[in-house]
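**Q** Kindly generate the corresponding structure for this input.
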Amino acid sequence: MSHQPQIRIPATYMRGGTSKGVFFRLQDLPEAAQRPGPERDKLLLRVIGSPDPYGKQIDGMGGATSSTSKTVILSKSSRPDHDVDYLFGQVAIDKAFVDWSGNCGNLSAAVGAFAISGGMVDPARVPRDGVAVIRIWQANIGKTIIAHIPMTNGAVQETGDFELDGVTFPAAEVQLEFMDPAAEEEGAGGAMFPTGQLVDELEVPGIGTLQATMINAGIPTIFINADAIGYTGTELQDVINGDARALAMFETIRAYGAVRMGLIKDIGEAVTRQHTPKVAFVAPPAAYTASSGKRVAAEDIDLLVRALSMGKLHHAMMGTAAVAIGTAAAIPGTLVNLAAGGGERNAVRFGHPSGTLRVGAEAVQEHGEWSVKKAVMSRSARVLMEGWVRVPA
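**A** Next comes the predicted model:
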């Protein structure tokens, strides 16, 4: 009986923020996969173990959640004033589909370290001790990310005492600056608020008319009020993910919001664009117990936010959605800003299912248009395994 031997590809399995993914250097991929297209997608699907009708990704590197079904391709940047080009692929779990429509803010924290270790950064730009400032070109959305990577004795420092809710163990702090984070999405005209409104009336058949803040910042995101859909904002994963009707409702909201944002032309296209936009619901601060058992006091946060990724409530918060939260919070009158108490602010601490997160953003209004020069937050990253990943030829 004939069989296909396995091929092996150099790869690194990394945690970045509250996500995990398989990292590749572009030059290490098989030639056919070094270009965008079906061959690349087929390879990454097989690496991760998708599509899996069982939803477990047992025969691959995926972890059966949107946070752990991720791939990254990096190459030395050909762009001036950048060190590395970063391409992110969100791999569907039960479908043969890789979504390239957005960034992963959490895995952005691991890009700088991988680039340094993978020889993509000019050694003259990397101090033996101190902080390396790595200039990342985020190729999915055409934006710059600045990563501040701690260095000790000529190597990336991964261990430390920085604690990130949603990650069990402490590590070294990596500060990320998302420059000019308003996403230039096709059909959205590059506008931070593609509808031209801070708050819209979004008509969703079968659900009603919802107030919504629809913003392109970090990643296209639709914010709605928790109480408008029967929630408090203190919910944990099981409450939402165990409720098929709730998940269907959020997907319907996402589809109709995507049309209003100009990201798709009709709701039928939403199934082929699962990574973006995100849907999140917000509420004023309230006390709750996080998924780890940690008690979050109302006075420790400015607002509550819960967000869905790839059709499920996220266990913590997507990094790109955190950028959207920080940006929207900085603009008076958005639903995020109002949930946080309104007024002007340049930072916000929000409660999510795993705990809290602080993100900073400074908004300015010129000629009636809002803009944000950068959003800042801290994450951490660590190499979990390095070597070769194997897939059937």
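**Q** only C-alpha atoms for contact and neighbour calcs from this point on.
**A** Noted.
**Q** Can you show me the helices along the stretch 1-150 of the chain?
**A** For the stretch 1-150 of the chain, the helices defined by DSSP state H, counting those that start in this stretch occupy 38-48, 108-117.
**Q** and for comparison, fold this next one:
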Amino acid sequence: MSHVPQIKIPATYMRGGTSKGVFFNLEDLPPAAQVPGAARDAMLLRVIGSPDPYGKQTDGMGGATSSTSKTVILSKSSQDDHDVDYLFGQVAIDKPFVDWSGNCGNLTAAVGSFAISSGLVDAGRIPQNGIATVRIWQANIKKTIIAHVPMTNGEVQETGDFELDGVTFPAAEVEVEFIDPADGEGAMFPTGKLVDDLEVPGIGSFKATMINAGIPTIFLNADEVGYNGSELQDDINNDEQALARFETIRAYGAVKMGLIGHIGEAAKRQHTPKVAFVAPPSDYQSSSGKQISKNDIDLQVRALSMGKLHHAMMGTAAVAIGTAAAIPGTLVNLAAGGGERDAVRFGHPSGTLKVGAQASEQNGEWAVNKAIMSRSARVLMEGWVRIPGDAF
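**A** Have a look, this model is predicted:
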């Protein structure tokens, strides 16, 4: 029996923030995968090593977590006044599914670096030394993101002393601005309320702030779901009943936010919305053993991604946190002590993160001009990724 040999596709394996993924230049993809559809999804699934019933992604580039089962496709921008189009695909681990419904804020930090190194940014816009401003069109949610990428002697500066909790080694700081981060075309608060009563049959009723900013997110109070807000991954990810309960809450929240028509559709929209729970600041020990003082944070936040508690914080969820914190009366704002604020530092399982946002109320509607945070990024490997030629 004859078998189709492997093909190789130019690719770069990159870390961005607390995530990592496989980056592609659109023009380097096989022709069938240069357009959206089944062939592209099948190719990316095989690259990452999904679906894997063992949950390990051993036969692919994935790392068997939501943070490491990611793909990015970049191209010269089709939009005026932008440099690069950025398309993100969240690859399911145990299912044959690529979710295109949202952005990855962490990998956004690597987009500018890849775009510069791949010649997708006009040379005249790149300084020999200093900061390159890369204008990114986030094609999943149709929003503008600005990445400020450090340059040294005409090359992207990746090494540095910027430390990011959730990442072991320091690197160069990349400041990322999410412009008008309300997700999609709808209202920032799709129900029209800062705090809703979310009824979840068979589970209960919860106070919830449901917001479209960075990524659609459902914020709950930690004590209402049985937690104190300082939990680490093992406290939740080893509890199948808790994970199932959160998934049910997520499904009913997605319906109330208008993201899906009925709860049965939630299984095909795993990437969004996110579910997070908040609590006032408290002392705790991070997953690395670092002691975090309640005096160093404004609130605690824990968030789930692709059905598991995240080891740190998704970048897009951090945008949602910063945005909600800037709006008096949301659960996030109240957990941080209430009042007006333009930045918060929150605790997460790996440590702390600061995010800023500029919010204003106009004709009874809240708007956020931008949210800002600092991440870092680094090329881990570059060359080609190989997959069987009949995999897509």
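**Q** so how far is Ala339 of the first structure from the closest residue to Ala297 of the first structure other than its chain neighbours?
**A** Closest residue to Ala297 of the first structure apart from its sequence neighbours, by CA to CA, 6 or more residues apart in numbering: Ala287 at 4.5 Å. The span separating Ala287 of the first structure from Ala339 of the first structure equals 15 Å under the rule CA to CA, to the nearest Å.
**Q** Among these two, which residue is more densely surrounded?
**A** Ala339 (20 against 15; other CA atoms under 10 Å).
**Q** got a list of what Thr209 of the first structure touches?
**A** Glu201, Leu202, Glu203 (CA atoms under 8 Å, 6 or more residues apart in numbering).
**Q** In the second structure, which of those still touch?
**A** With both residues aligned by TM-score structural alignment, their matches' CA atoms under 8 Å, the contacts of the contacts of Thr209 of the first structure that the second structure also has are Glu201, Leu202, Glu203.
**Q** ok, the closest residue to Tyr54 of the first structure other than its chain neighbours - how many residues close by?
**A** Leaving aside its sequence neighbours, Tyr54 of the first structure sits nearest to Asp94 (CA to CA, 6+ apart; 7.5 Å). Asp94 of the first structure has 16 neighbouring residues, counting by other CA under 10 Å.
**Q** Asp94 of the first structure is in contact with Asp52, isn't it?
**A** Yes: the pair Asp94 of the first structure / Asp52 is scored as a contact, 4.7 Å apart, by CA atoms under 8 Å.
**Q** of the kept ones among the contacts of Thr209 of the first structure, closest to Pro127 of the first structure?
**A** Leu202 (50.6 Å; CA to CA).
**Q** Just give the number of residues close to that closest one.
**A** When neighbours are counted by other CA under 10 Å, Leu202 of the first structure comes out with 18.
**Q** residue in the second structure matching it?
**A** Aligned counterpart of Leu202 of the first structure in the second structure: Leu198 (TM-score structural alignment).
**Q** that's a strand at its match, yeah?
**A** Yes: counting by DSSP: H, G, I helix; E, B strand; the rest coil, one finds Leu198 of the second structure located in a strand.
**Q** Distance-wise, check it relative to Asn237 of the second structure.
**A** Leu198 of the second structure is 23 Å from Asn237 of the second structure, by CA to CA.
**Q** quick one: contacts for Glu155 of the second structure?
**A** Ser117, Gln128.
**Q** Give me the distance between it and Gln34 of the second structure.
**A** For Glu155 of the second structure, the distance to Gln34 of the second structure - CA to CA - is 28 Å.
**Q** now swap in Met314 of the second structure and tell me
**A** 27 Å.
**Q** So if I had to pick from those two, which one is more boxed in?
**A** In this view Met314 of the second structure and Gln34 are compared by other CA under 10 Å, and Met314 has more residues nearby, 26 against 15.
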